[in-house]
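[1] Any chance you could fold what I've pasted below:
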Amino acid sequence: MSAPDNIEEIMLTAPVIPVLVVDDPAEARPMAEALVAGGLRVLEVTLRTDAAIEVIKRMNLVPGAIVGAGTVTNQKDLDAALSAGAEFIVSPGLTEPLGRAAIKSGVPFLPGIATAGELMAGLDMGLKHFKFFPAMANGGIPALKALIAPFGQCKFCPTGGITPETAPDWLALDNVLCVGGSWVAPKGASREEIRKLAEEAAEMGQ
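    Alright, predicted model coming up:
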């Protein structure tokens, strides 16, 4: 199964995108298999560990998985992630050099924004899909609602501080297509525990 070729299709694949920090490449495939089995096919591997590039390569071998790179902050990160087979790119913020490079590459791109100015910079580049980050530290749902008011054409994936308890409230907003969450693959969790958490998260969009 090939990856969707645009970011909105990817965002609509499941209500929760797991945000994964993986230290050991050996954990990659079992973790991805458990998440996909639970109904979460879109996997964001953050470039926060030395193992991240190898993790992306190994997760890409799992049937049905759509594997992307998160915490991409510059063109070097972007190039490394694409070389590893990342099928989408997520950044914590938006700079013009990164934005232009991602757009030129043609990869589905979800840049992080926190303010109206950052959002306008993205719109100027032709982007309409954004990660609202860090969601809770930025004022939570009231802050995002305030941004949506003048920018109703934009769609969002809030990430940062979102929990299984609060995720449904975010997903209830029309302009929120999905949320990012690290709770679905906690450190030390067994394969069965991850699959169960994934199943619960996948049901949030129903």
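[2] going forward, measure contacts and count neighbours with C-alpha atoms only.
    Will do.
[3] Could I get the buried residue list for the longest helix along the chain?
    Determined from DSSP state H, the single longest helix within the chain is helix 191-202. Buried positions in helix 191-202, judged by neighbour count with 16 or more other Cα atoms under 10 Å: 191, 193, 194, 195, 196, 197, 198, 199, 200, 201, 202.
[4] Name the nearest residue to the fifth one, ignoring sequence neighbours.
    Closest residue to residue 196 in three dimensions, ignoring its sequence neighbours and counting by Cα to Cα, 6 or more residues apart in numbering: residue 38, at 6.4 Å.
[5] Could you confirm residue 143 falls within a helix?
    Yes. When classified by DSSP: H, G, I helix; E, B strand; the rest coil, residue 143 is found to be part of a helix.
[6] and for comparison, fold this next one:
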Amino acid sequence: MPPAPSASPSVLDLAPVIPVVVLEDATDAVPLARALVGGGLPAIEVTLRTEAAPEAIRAIADAVPEAVVGAGTVLDAESVRTAVAAGARFLVSPGWTDTLLEAMRASGVPFLPGVSTTSEVVALLERGVTQMKFFPAEAAGGTAYLKSLASPLPRARFCPTGGVTAANAAGYLELPNVACVGGTWMLPQDALAAKDWDRVQALAAEASGAAAAR
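    Predicted coordinates for the structure are as follows:
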């Protein structure tokens, strides 16, 4: 029997840039999401690194319908269930195992399992998954590594995350096997601490505009 197709047919097509958000205070979730959407970045990955994350995902899902909120740092079946129950519309993991892959597939929402080696990419292709997160992108070889995968593994498409910045994002997006990038450069810590949502929106607009002009 051939492998089942990937359950993530559209994550990579949501937006060219996906902000990766770490929230300590769930009350910041809605104004932050509105700022990102206002700047042209509707796909938002809220990482499950803090206790506030599920509540933040739920708040964005309920109050910002124009946003497509997902969950990152999904590590096991429990975090899959937590994310989906909170309203996550896509899932992103830093790596994968067969158990985690099965849980993400069973969730019914699109997902991006993380890879950093050629063997991991081939293993996912064997399992019918063609859309992946490349993490940690810069540490794992950056654009040169991804470019080298394009010819031998043409079915694989990637969202590089980890070390992607305003300065190098365009280089990733120019690659034929890269559909989008994930990053935090539009979310500087001082702006978040000051709740300067206007600045976040302006940075999001810069990121969106730069990606559209590539």
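[7] Could I get the TM-score for this pair?
    The TM-score (TM-score structural alignment, normalised by the length of the first structure) is 0.94; 201 aligned residues with a Cα RMSD of 1.2 Å.
[8] related to what we said a few turns ago, can you give me how far the longest helix of the first structure is from the chain middle?
    17 Å (Cα atoms, centre = their mean, to the nearest Å).
[9] Quick one: average offset of it versus the second structure, please.
    Following the fit onto the second structure, the mean deviation recorded for helix 191-202 of the first structure is 0.6 Å by mean Cα distance after the TM-score superposition for the first structure.
[10] thinking again about what came up before, export the buried residues of helix 191-202 of the first structure as a markdown table, with columns for distance to residue 88 of the first structure.
    Shown next, in a markdown table, are the buried residues of helix 191-202 of the first structure (distance: Cα to Cα, whole Å):
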| residue | distance to residue 88 of the first structure |
| --- | --- |
| 191 | 25 |
| 193 | 26 |
| 194 | 22 |
| 195 | 23 |
| 196 | 25 |
| 197 | 23 |
| 198 | 20 |
| 199 | 23 |
| 200 | 24 |
| 201 | 21 |
| 202 | 20 |
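[11] Tell me which two in those residues are the farthest apart.
    Pairwise distances across the buried residues of helix 191-202 of the first structure (Cα to Cα) peak at 16.3 Å, for the pair 191 and 202.
[12] doesn't residue 202 make contact with the residue nearest to residue 196 of the first structure?
    Yes. With contact defined as Cα atoms under 8 Å, residue 38 of the first structure counts as touching residue 202 (7.3 Å).
[13] hmm, who's touching stretch 144-159 of the second structure?
    12, 118, 121-122, 125, 130-134, 175-182 (Cα atoms under 8 Å, 6 or more residues apart in numbering).
[14] Pretty sure residue 199 of the second structure sits against residue 190.
    No. Using Cα under 8 Å, residue 199 of the second structure is not in contact with residue 190; the gap is 10.2 Å.
[15] Now the common contact residues for those two.
    Joint contacts of residue 199 of the second structure and residue 190 (Cα under 8 Å, 6+ apart) do not exist.
[16] coming back round to it: tell me which of the buried residues of helix 191-202 of the first structure is nearest to residue 108 of the first structure?
    Distances from residue 108 of the first structure to these, taken by Cα to Cα, are shortest for residue 202, at 21.7 Å.
[17] Now do the same for that closest one: its match in the second structure.
    Correspondence of residue 202 of the first structure to the second structure, assessed by TM-score structural alignment: residue 208.
[18] Skipping its backbone neighbours, what lies nearest that match in space?
    Per Cα to Cα, 6+ apart, closest to residue 208 of the second structure is residue 40, 5.7 Å.
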